[in-house]
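J.: Whatever this is, show me its structure:
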Amino acid sequence: MAALRIWAIGALFMALLVSAIAVVYFQYRARLIFIEIQQQQNALDQYEIDWGKTQLEITMLLEQNHIESAALNQLKLVMPKHEDIIYLKP
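T.: All right, here's what the predicted structure looks like:
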């Protein structure tokens, strides 16, 4: 009877030890996953900032004034005279 009681206490101690190790392991895994989530959220925030900057740049580049000034200054284009314009009818 005493041997059975010692064996039961040993089994309970092993179950307690395994349970404690499992708690530590899963807490460690939860921390690793939380750190990865934080890193992914930071990356997402940076992508959203870059997306906003890109949208702003596209909007600025598509403005008529910017296109016209680039054509005049960088490409040295000039507006043709009214009599030089040829209209084609379909």
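
J.: all contacts plus neighbour counts: C-alpha atoms, from now on.
T.: Fine.

J.: Please tell me how far the helix or strand containing Glu48 is from the chain's geometric centre.
T.: Following DSSP states H and E, one finds Glu48 within helix 2-62. Put simply, helix 2-62 sits 18 Å off its chain's centre (C-alpha atoms, centre = their mean, to the nearest Å).

J.: what does stretch 79-90 give?
T.: Relative to the centre of its chain, stretch 79-90 is centred 50 Å away, using C-alpha atoms, centre = their mean.

J.: ends of that stretch, how far apart?
T.: 24 Å (C-alpha to C-alpha, to the nearest Å).

J.: Could you also give me the structure for this next sequence, so I can compare it with the first?
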Amino acid sequence: MAISRYLGIGALILVLLISALAVIYSKYQSRLIFIEIQKQERALDQYEVEWGQLQLELTTLAELNRVEQVARDQLKLIMPLREKIIYIKP
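T.: Alright, predicted model coming up:
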């Protein structure tokens, strides 16, 4: 009877140790996942800043007067006379 009691206590201690190790492992995994989430959030913030800069640049480059200025200065295009413009109706 005493042997079975010691075996029962030993089994309980073994289960306790296994569960303690499982808790430690689970806490470690959650910390690793949290660190990865933080990295991804920092990357997302950087992408959002870059997206905003690209949107601003696109708006600047697409302005009508900018397009007209580039056409005149770099491509040496000129506006045709009003009499030479042909309008096509759909």
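
J.: And the TM-score between these chains?
T.: Once superposed, chain against chain, the TM-score is 0.88 (TM-score structural alignment, normalised by the length of the first structure); 90 aligned residues with a C-alpha RMSD of 1.6 Å.

J.: roughly how far apart are the most centrally placed residue in the first structure and Ile85 of the first structure?
T.: Geometric centre of the first structure, nearest residue: Leu44, 2.1 Å, by C-alpha atoms, centre = their mean. As defined by C-alpha to C-alpha, Leu44 of the first structure lies at a distance of 51 Å from Ile85 of the first structure.

J.: So which bits of stretch 80-87 of the second structure are buried?
T.: In terms of neighbour count (16 or more other C-alpha atoms under 10 Å), stretch 80-87 of the second structure has no buried residues at all.

J.: Apologies, that question was intended for stretch 28-42 of the first structure.
T.: Per 16+ other C-alpha under 10 Å, stretch 28-42 of the first structure contains no buried residues.

J.: Following superposition onto the second structure, what is the mean distance for it?
T.: Following the fit onto the second structure, the mean deviation recorded for stretch 28-42 of the first structure is 0.8 Å by mean C-alpha distance after the TM-score superposition for the first structure.

J.: just how off-centre is the helix or strand following the helix holding Glu48 of the first structure within its chain?
T.: Next helix or strand after helix 2-62 of the first structure toward the C-terminus (DSSP H and E): helix 64-73. Chain-centre distance of helix 64-73 of the first structure: 35 Å, with C-alpha atoms, centre = their mean.

J.: Does Lys76 of the first structure fall in a helix, a strand, or a coil region?
T.: coil (DSSP: H, G, I helix; E, B strand; the rest coil).

J.: tally of neighbours for it?
T.: By other C-alpha atoms under 10 Å, the residues close to Lys76 of the first structure number 9.

J.: In contact with it: list those residues for me.
T.: Contact analysis of Lys76 of the first structure by C-alpha atoms under 8 Å, 6 or more residues apart in numbering lists nothing.

J.: redo that, cut-off 10 Å
T.: Lys76 of the first structure is in contact with 69-70, counting by C-alpha atoms under 10 Å, 6 or more residues apart in numbering.
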